[in-house]
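Trainee: Here's a sequence, model it:
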Amino acid sequence: MPDSFVRTTRDGAVLVVLIDRPQARNALNPGILTAIAASLAAADENPEICATVLTGGPGNFSAGADIDVLSGHSPATYLASPTRRAFESIARAEKPIVAAVAGYCLGGGCELALACDLVVAGDNAVFGQPEINLGFIPGAGGTQLWRPRAGAGAQADAALLGELIDVWEARRIGLVDEVVPAEAVIDAALAKARTIAAKAPLASRAAKAALKSAGRMSMQSALEYEVTLMAGLLATEDAQEGTNAFLQKRPPQFKGR
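Mentor: The predicted structure follows:
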């Protein structure tokens, strides 16, 4: 599948990944998802990149999966599809990702946004999991990803009713972290990503790993994992630099080691 609908640029230590298929409201196909996954994997391997902004621009984040592609799947081909593997790869990304969401953020697009660590939304954003209206269910986290942010009730509403909610309701229930004018959504997401990128890189990755453990482990196991991550960071040069800079009342110069 072509990946010409995904464009990447750099803003200092921040990678910007843009879905650029406006004529289809940024509908997702295997090529797009594979390209996004590859960009995030490359960011994880690049020490010069400390955070990523994922966006569809100020028009639409993504109206969901390309239905023409989805309708061509059998049960067997869906389970082995590059779409499924790409979503799994995106979920495994180690560096922090800020979603900059405007317009439609539906179905697979909503799952993609909620797989990110922070969600900044434009005032024109609309969220939902309408898959039930087509006779199936979300297949990339849409029955799970609402719950940590918005609770079990909102998760059930999204999956069972298939109704759309506007950005203000999404903010009220905790689905998004910040609402800004649609034309400012990328700048607002970049501001958050730049702030993250200025922190100690190893600590940022550890913080993301600890946060994601909450839904995969018991509370006790997650707390023990947090302690293990903290102990490992104490042996880093960045931790020493951070404490020295604090005591010397100067900005820290983190090196990622």
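
Trainee: can we go C-alpha only for contacts and neighbour counts from here?
Mentor: Noted.

Trainee: so how far is Asp177 from Ile165?
Mentor: Noted for Ile165: a distance of 15 Å to Asp177, by Cα to Cα, to the nearest Å.

Trainee: Cys50 now?
Mentor: Relative to Asp177, and taking Cα to Cα, Cys50 is found at 20 Å.

Trainee: mind listing what's buried in the helix or strand hosting Gln220?
Mentor: Secondary structure from DSSP states H and E places Gln220 in helix 219-233. Under the neighbour-count criterion of 16 or more other Cα atoms under 10 Å, helix 219-233 has Ala222, Tyr225, Glu226, Leu229, Leu233 buried.

Trainee: any idea how far the residue lying closest to the fourth one once chain neighbours are set aside is from Ala231?
Mentor: In other words, Leu229. Nearest residue to Leu229 in three dimensions, chain neighbours excluded: Ala206, at 6.2 Å (Cα to Cα, 6 or more residues apart in numbering). Using Cα to Cα, Ala206 is found at 11 Å from Ala231.

Trainee: which stretches of the stretch 51-200 of the chain form strands?
Mentor: Ranges of strands in the stretch 51-200 of the chain, per DSSP state E, counting those that start in this stretch, are 51-55, 97-101, 104-106, 118-122, 126-128, 165-166, 178-180.

Trainee: Please provide the structure for the following sequence as well, for comparison with the first:
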Amino acid sequence: MSEVMLEHPADGVALVRLNRPEAKNALNLAVRQQLAEHFRALGADPAVRCIVLTGGGECFAAGADIKDMADKGAIDMLLRNVQLYWQAIAVCPKPIIAAVNGYAWGGGCELAMHADIIIAGENASFCQPEIKVGIMPGAGGTQRLTRAVGKFQAMKMILTGKPVSGREAFSMGLCSEVLPDDEVQAAALKMASAIAAMPPIAVAQIKEVVLAGQDISLDAAIMLERKAFQLLFDTEDQKEGMQAFIEKRKPVYKGR
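Mentor: Down below sits the predicted model:
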């Protein structure tokens, strides 16, 4: 059975689920390769409008597979080119919702932070414990975490390797919403369906502008936003959305 499962639970929604329960969904090389393949394909599929990424109701991902790297050297790690697998997720143009139950540790926390929205269970556990095995985060943990929660909270997590709960993660700004554990998956799918019903070109422009704007000056980011805003007035969906508003009916967006 595949270590990463793909389902289509609703119109426009894809569900990508890690499937290594015996290893708490640890991210070995095969899992990373399969994740990259799925996200490349889903990003190019016009029928997919939103993606939910999950490890299921018990565990998101307990980190990298230590057994898979314990005896490796620097050149071994360099030649793996794992950054290319992560990049496939980072550049996916479709909105990604991470549904996090249980452990999101190490690479699992970094994987969740590749999403655009994180819905976490109250008993979820976010952690960057790499310091405890003699290394450091290597897939964005020092950078995405700092951008999400600020230097002081990020340094505390990275330097101590201590986990934070779903509630603590929410208060820090590390997740979008925290819910009872048994409501996380359904809430993520419901939100994905709501986003999938929105105009796809506008959704893609919003994601692109938000991500690009984080690392440029405010003036440049505002200009980027303005150009994307203007561009959307050449879409059929803009005409449909505004006409439906005037006519007091539900719009039907076609991604054109």
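
Trainee: What would you report as the TM-score here?
Mentor: The TM-score (TM-score structural alignment, normalised by the length of structure 2) is 0.96; 255 aligned residues with a Cα RMSD of 1.3 Å.

Trainee: export the buried residues of helix 219-233 of structure 1 to CSV and tack on distance to Gly141 of structure 1?
Mentor: Compiled in CSV, the buried residues of helix 219-233 of structure 1 are given as follows (distance: Cα to Cα, whole Å):
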residue, distance to Gly141 of structure 1
Ala222, 21
Tyr225, 24
Glu226, 24
Leu229, 26
Leu233, 31
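
Trainee: so which of those comes closest to Leu40 of structure 1?
Mentor: When these are compared for distance to Leu40 of structure 1 (Cα to Cα), Leu229 comes out closest, at 22.3 Å.

Trainee: what about the closest residue in space to Ala88 of structure 2 that isn't next to it in sequence, how many neighbours?
Mentor: Distances taken as Cα to Cα, 6+ apart put Ala36 closest to Ala88 of structure 2, at 5.2 Å, once the chain neighbours are dropped. Ala36 of structure 2: 21 surrounding residues under other Cα atoms under 10 Å.

Trainee: Surely Ala90 of structure 2 is in contact with Asp116?
Mentor: No: between Ala90 of structure 2 and Asp116 there is no contact under Cα atoms under 8 Å: 9.7 Å.

Trainee: State the distance from Gly12 of structure 1 to Ala198 of structure 1.
Mentor: Gly12 of structure 1 sits 10 Å away from Ala198 of structure 1, taking Cα to Cα as the criterion.

Trainee: of those two, who's got more company?
Mentor: Neighbour count, other Cα under 10 Å: between Gly12 of structure 1 and Ala198, Ala198 has more, with 16 against 12.

Trainee: do you know how far that one is from Phe254 of structure 1?
Mentor: 8 Å.

Trainee: Give me the mean deviation of the top helix by length along structure 2 from structure 1.
Mentor: For structure 2, the longest helix by residue count, based on DSSP state H, is helix 29-44. Comparison of helix 29-44 of structure 2 with structure 1 after fitting gives an average deviation of 1.2 Å (mean Cα distance after the TM-score superposition for structure 1).

Trainee: what about that helix, distance to the chain center?
Mentor: Centroid separation for helix 29-44 of structure 2 versus its chain: 13 Å, with Cα atoms, centre = their mean, to the nearest Å.

Trainee: In that helix, which residues are buried?
Mentor: Leu29, Val31, Arg32, Gln33, Gln34, Leu35, Ala36, His38, Phe39, Arg40, Leu42, Gly43.

Trainee: My guess is the fifth one contacts Val4. True?
Mentor: When you say that, I think you mean Gln34 of structure 2. Yes: with contacts counted by Cα under 8 Å, Gln34 of structure 2 reaches Val4, the gap being 6.3 Å.

Trainee: if I pick Glu110 of structure 2, what's in contact with it?
Mentor: With contact set as Cα atoms under 8 Å, 6 or more residues apart in numbering, Glu110 of structure 2 has these partners: Ala139, Gly140, Gly141, Arg144.

Trainee: how about 10 Å then?
Mentor: Residues near Glu110 of structure 2 by Cα atoms under 10 Å, 6 or more residues apart in numbering: 61, 63, 86, 104, 126-128, 137-145.
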